[in-house]
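Visitor: Sharing a sequence plus its predicted fold:
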Amino acid sequence: MEKRQMYIADLNVVFGKESEPMIKRIDDIMLPAMTSRLYRQVGKDNRTRLFFHNVCINEVEKDEYVLQGLLIKDTVLSVQSVYDNATGLQMTNERIKSSPYSLFMIYLKNHRMVLVKNQSGSPDIRSFSATIKDVVKEYIRTQNDIKKAEGKGKEEFLPYPHINIAGIKSAQSVRTALADVEKIDKLIFKFFPLNDEWDYDSVFGGIEAQIRRRIQSNKGRMEFPSPQSVDGVADIIEETEGMVKTELKVQYKEDSDKAIGKQKGTIKDNELSEVLQVEVTGELSDAYEQINGYGHELNPLHIQSENNLINYEEFVKKRKK
């Protein structure tokens, strides 16, 4: 068995001015977009493509549906030198095709997701976030162009999404990220539209329900200057449960490697997120059942709000018709 890195995150996708939750647009937007063969190009000369593969809705257990598939990074590696014990360092000019991938499972009951990297160069949560944004928006643009060419009115156009992914943090993962920090200058929380989780009793649930939704703002920001308690910061970040993005402005210890050339820095949301090590038997591309098994032991994957549950039960009923 080989160990792989597994990330847990909260995927928030809402559509249009009414912030329609992702689960209501699974069949006409999300699934068609992720199976459309659209891709995101990155890197010099756009030689690298990221795209979704084998995406489907799967019932992993009774009434437990996930949107699952692979995210592939299709690229060409440039090799300009190689070392051989007999001949020493040799110059070369080779190009090698490489397609590292990651497996993902999005639990539709609460929009929590896991992403497992197959190898060191496999796409991470940031790559997933950037790719799903580009692919879904391009799919919607293409479909709306078709509707426009057919003479259909704007009321029939597909709505554009707000997509945000925040990694799930533990108090320990935050403390690890702060190991080289001398002082926290500022703790920042960034708000975004949630997938009908505004009634969930998290540390920020009330802000989502009572402020952001009432004033109809898609973004929000809260700052705390010079927090003194590292343990308090770690605990409160853990309690956000992926419903906000977190950023820390810090000063590094003088003897820290991170302090070389700079004393101040920014620790971003993805650097605070917890990364688990999981063992996988066989090929990761076929390991959905194994990964789902690990999910049984992860509390963040089982959290759900009453309002979200109502929409999910409607979705399950439709699947069974």
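Guide: That came through, no problem.
Visitor: from here on, contacts and neighbour counts on C-alpha atoms
Guide: Will do.
Visitor: Just to be sure, residue 59 is in a strand?
Guide: Yes - looking at residue 59 with DSSP: H, G, I helix; E, B strand; the rest coil, it is inside a strand.
Visitor: Second structure for comparison follows:
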Amino acid sequence: MKKNYNVEFWNFVCHFGEHKLLDFYSELVHPAFTNGLTRDYGENCWFFHNVELLTCNFDGNELPFVYGRIIKDTVLRRTQYFSEGELKEDEKGIQSSPSSIFILSLIDHRLFFVKEQSDSPTMENFKSTITKFIKDIRTKLIDDEYRAAKEIYDYNGGSNGKLHRTTKKNLGVRFPEPNIEIIAQSSDAGIDEFVRGMKSIDQLQLEVITPNNESDCNGFFEAIRKKDKQVGVKKSTHTYRKKDGVLAHDNISDISKEANKDENVQITLKGKDIHNDKLIGTNDSFKLVKRIDEIEEIPTLFTKSVYESFMELIKDGIIRGPKISDMDKVKEKLSNILKIIR
């Protein structure tokens, strides 16, 4: 059995128009995880497996998590092999189904990801899959609501009756499309190390994203989000480019670390390495990982262990951790979700 796995730390940001993840969790998000949907591309197929909504006790509080696996079902093919000093043609295929474990904390939307094999599904695979599934569930929900409303409308006299006719456009407003961003959580040390490896920095780009239920930790990003809200966008991009020289390493490192502490900003660094080759760094380039020896088979125990590791990183000051702005409302929504689903 494989030993030594890496736990990756991410921030799962999901909006439905002006609504947030928990507002449509029961109707759209949970079914996307549990309804047995598949995403196909060629001989590859991605799907979620054994997903459950569970709770773990931390200091007397029952916190809810979504635990499960994303599986990539594929076929590994060969056309030849080398034996007895020569190449031999031999076409064969074998099914392969590598997997990754994901744990989504619903109270703070932190996402923990563990690849179980070298060719396991990536976070990019996870994002594409959950986005497609939520959109599929949304389309089906709108179609079902439309058919039900049409039956009632027709039963009550149709255009000659008194009821207002429901349209799919109206339902599309009622159930907005999902907008999902998944941001790697990084440490100051990881950013410093990457910046030190750059011979020159040509550009720093910050994509400021509206968070789920978190308060801003920096007045600069708070001001940006207020402007974004005024013009009706969920994210905006701000770019710093070199002029008459290069961007200073220390200054760029400081700005990047401030953006990292916000935990809702996508960072992109562009420049050159010591060999003058193009170098691009993102949150994923300096993401924080924690080594674990093994994976606990019982989901609740493994979830509790991973989240305790996350809280230790916050306690040690390695990451800032979430600052929930409306905790009472969040807890109320979570209580309703648990009543509906469990």
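Guide: Ah, there it is. Since we're looking at a predicted model, the values are computed, not measured.
Visitor: Could you tell me the TM-score of the two chains?
Guide: The TM-score (TM-score structural alignment, normalised by the length of the first structure) is 0.84; 306 aligned residues with a Cα RMSD of 2.6 Å.
Visitor: Go through the longest helix seen in the second structure and flag the buried ones.
Guide: As assigned by DSSP state H, the longest helix anywhere in the second structure is helix 123-155. Neighbour-count burial for helix 123-155 of the second structure flags 123, 125-126, 129-135, 137-139, 141-142, 146, 149-150, 153 (criterion: 16 or more other Cα atoms under 10 Å).
Visitor: For that helix, what is the distance to the chain centroid?
Guide: 20 Å (Cα atoms, centre = their mean, to the nearest Å).
Visitor: cool, and stretch 27-35 of the second structure?
Guide: Mean-position distance between stretch 27-35 of the second structure and its chain equals 15 Å (Cα atoms, centre = their mean).
Visitor: what does that stretch rub up against?
Guide: With contacts defined as Cα atoms under 8 Å, 6 or more residues apart in numbering, stretch 27-35 of the second structure is touched by 21, 48, 49, 50, 51, 52, 130, 133, 134, 136, 137, 138.
Visitor: Equivalent analysis for stretch 125-133 of the first structure, please.
Guide: With Cα under 8 Å, 6+ apart as the criterion, stretch 125-133 of the first structure contacts 7, 34, 39-40, 50-51, 71, 115, 163-165, 167, 270.
Visitor: Leaving out the residues flanking it, which one is nearest to residue 147 of the first structure?
Guide: residue 157 (6.9 Å; Cα to Cα, 6 or more residues apart in numbering).
Visitor: any idea how far residue 236 of the first structure is from the one you found?
Guide: Residue 157 of the first structure sits at a distance of 41 Å from residue 236 of the first structure (criterion: Cα to Cα, to the nearest Å).
Visitor: For the most centrally placed residue in the second structure, list the residues it contacts.
Guide: Note on the second structure: the residue nearest the mean C-alpha position is residue 182, at 3.3 Å, using Cα atoms, centre = their mean. Counting by Cα under 8 Å, 6+ apart, residue 182 of the second structure makes contact with 10, 11, 12, 13, 127.
Visitor: Among these, which lie within strands?
Guide: When DSSP state E is applied, the contacts of residue 182 of the second structure are split such that 10, 11, 12, 13 fall in strands.
Visitor: quick one: the second one and residue 266 touch, right?
Guide: No - Residue 11 of the second structure sits out of contact with residue 266 when judged by Cα atoms under 8 Å, with a separation of 10.8 Å.
Visitor: Residue 169 of the first structure - nearest residue in space that isn't next to it in sequence?
Guide: Of all residues not flanking residue 169 of the first structure in the chain, residue 273 sits nearest, at 4.5 Å (Cα to Cα, 6+ apart).
Visitor: Translate the one you found into the numbering of the second structure.
Guide: Under the alignment (TM-score structural alignment), residue 273 of the first structure pairs with residue 287 in the second structure.
Visitor: Could I get the full set of helices for the stretch 1-150 of the first structure?
Guide: 31-34, 125-149 (DSSP state H, counting those that start in this stretch).
Visitor: so the shortest one matches what in the second structure?
Guide: The one in question is helix 31-34 of the first structure. Counting by TM-score structural alignment, helix 31-34 of the first structure corresponds to 30-33 in the second structure.
Visitor: all helices of the stretch 201-342 of the second structure, in order?
Guide: Going by DSSP H, counting those that start in this stretch, the stretch 201-342 of the second structure shows helices at 219-231, 249-262, 299-315, 327-341.
Visitor: Determine which stretch of these is the most buried.
Guide: helix 249-262 (a mean of 18; mean count of other Cα atoms under 10 Å).
Visitor: Which elements pack onto that helix?
Guide: helix 188-196, strand 200-209, strand 265-272 (3 or more Cα pairs under 8 Å, 6 or more residues apart in numbering; DSSP states H and E).
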